[in-house]
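Visitor: turn this into a model:
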Amino acid sequence: MAKVGIVMGSDSDMPVMAKAADILEKLGIDYEMTIISAHREPDVFFEYAKSAESKGFKVIIAGAGMAAHLPGMCAAIFPMPVIGIPMHTTSLGGRDSLYSIVQMPSGIPVATVAINGGANAGLLAAKILATSDEALLERLKAYSKDMKEQVQAKDARLQEVGYKNY
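Guide: Down below sits the predicted model:
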């Protein structure tokens, strides 16, 4: 059973949402990815959000641009954590998406990552799940250790060759 639902309003969101899926795969977390427009097919969206708990979802990652109602409406229906990813837009640079997702009314929280922050959404979902999954917590610790080692290797190279030859 999928533990994380990944939903986006348009296939144009796929490059960003794929980063969340990549992180979940790397950490061994099952997910289901879907394209649903909250505005163009509200009946389909409502059924998705209403049935997410019975499908076994523990977290939903929802990406949306412009008016960006998908994450907030998921949070209004789905009783567990929703992580919103605001999409970059050409008209307002993603600020429209960010404000729409982060400015939720009291009682309907949506955890919100940076504009186009797909990887961080995947990591946040993993961290939420890791609160009750010791094996996943260990995989997250190993992931963090690997990131640290990558930075240290880059610095070692810089120290060895200097910035002009880096």
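Visitor: rest of the way, CA atoms for contacts and neighbours
Guide: Noted.
Visitor: dump the residue contacts of the residue most central in space within the chain.
Guide: Centroid-nearest residue in the chain, with CA atoms, centre = their mean: A121, separated by 2.7 Å. Taking CA atoms under 8 Å, 6 or more residues apart in numbering as the criterion, A121 is in contact with A20, I61, I83, G84, I85, V113.
Visitor: select only the buried ones of those in ChimeraX?
Guide: Filtering the contacts of A121 down to the buried ones (16 or more other CA atoms under 10 Å) takes a single ChimeraX command:
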select :20,61,83,84,85,113
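Visitor: I'd like the structure of this one too, to check against the first:
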Amino acid sequence: MQPVVGVILGSKSDLPLMESCVKVLEDLGLTHELKVCSAHRNPRGVMEWATSARSRGLKVVIAAAGGAAHLPGVVAAWTDLPVIGVPVPTQHLQGVDSLYSIVQMPAGIPVATVARAALAT
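Guide: From the prediction side, this is the model:
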């Protein structure tokens, strides 16, 4: 079955946090694909993934990133699909930095944002 939700992470270290998100998708019967691709280390890969998302059948994207947390905004810049940003908690600021990065998108680059570490709710 073709995935309808795209889950993209900025780093493999974000996988444990996003496991609960993937579990909720599975419990709801929502097919998904999972991609690890950094907006900073592999911007071309993010662009290619995001620009082809609709043609792959995706209906929404969940993008998780910590620190500068540019991934959700970069994905939103490259697709017209809804993007939900997930701020990943960081060591020093507990994810407040990630949250601020995701909620302060410029006009025309909409990103919905969930609370820090509120993925299983």
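Visitor: list the helices and strands the helix of greatest length in structure 1 packs on?
Guide: In structure 1, assigned by DSSP state H, the helix with the most residues is helix 134-161. Packed against helix 134-161 of structure 1 by the contact rule (3 or more CA pairs under 8 Å, 6 or more residues apart in numbering; DSSP states H and E) you find helix 118-130.
Visitor: buried by neighbour count: which residues of the helix it packs on qualify?
Guide: G118, A119, N120, A121, G122, L123, L124, A125, A126, L129, A130.
Visitor: any idea how far the closest residue to L81 of structure 2 other than its chain neighbours is from P89 of structure 2?
Guide: Beyond its immediate neighbours in the sequence, the residue positioned closest to L81 of structure 2 (CA to CA, 6 or more residues apart in numbering) is V60, lying 5.6 Å away. V60 of structure 2 is 23 Å from P89 of structure 2, where distance means CA to CA, to the nearest Å.
Visitor: now do the helices in structure 1.
Guide: Under DSSP H, structure 1 gives helices at 14-26, 42-51, 70-77, 95-102, 118-130, 134-161.
Visitor: how about the last one: buried residues?
Guide: Yep, that's helix 134-161 of structure 1 we're talking about. L136, L137, R139, L140, Y143.
Visitor: matching residues in structure 2 for it?
Guide: Following TM-score structural alignment, helix 134-161 of structure 1 has no partner segment in structure 2.
Visitor: residues near A115 of structure 2, how many?
Guide: A115 of structure 2: 13 surrounding residues under other CA atoms under 10 Å.
Visitor: ditto for T89 of structure 1
Guide: Neighbour tally, T89 of structure 1, other CA under 10 Å: 16.
Visitor: for it, give me its contacts.
Guide: G65, M66, R95, D96, S97 are the contacts of T89 of structure 1 under CA under 8 Å, 6+ apart.
Visitor: relative to M33 of structure 1, how far out is it?
Guide: Taking CA to CA, one finds T89 of structure 1 at 22 Å from M33 of structure 1.
Visitor: ok, now A135 of structure 1?
Guide: 24 Å.
Visitor: cool, and V44 of structure 1?
Guide: Counting by CA to CA, the gap from V44 of structure 1 to M33 of structure 1 is 15 Å.
Visitor: and these two? Which one has more around it.
Guide: Applying other CA under 10 Å to V44 of structure 1 and M33 shows that M33 carries more neighbours, namely 18 against 13.
Visitor: if we ignore the residues flanking it in sequence, what's nearest that one?
Guide: Nearest to M33 of structure 1 is I6, by CA to CA, 6+ apart, at 4.6 Å.
Visitor: burial measure for that neighbour, as a count.
Guide: For I6 of structure 1, using other CA under 10 Å, the count is 24.
Visitor: do the same with I102 of structure 2
Guide: 28.
Visitor: picking up where we left off before, out of the buried residues of helix 134-161 of structure 1, who's nearest F78 of structure 1?
Guide: L136 (23.3 Å; CA to CA).
Visitor: could you measure from the residue lying closest to that closest one once chain neighbours are set aside over to L140 of structure 1?
Guide: Here the nearest residue to L136 of structure 1 in space, its sequence neighbours aside, is A130; by CA to CA, 6+ apart that works out to 5.4 Å. Distance, A130 of structure 1 to L140 of structure 1, by CA to CA: 8 Å.
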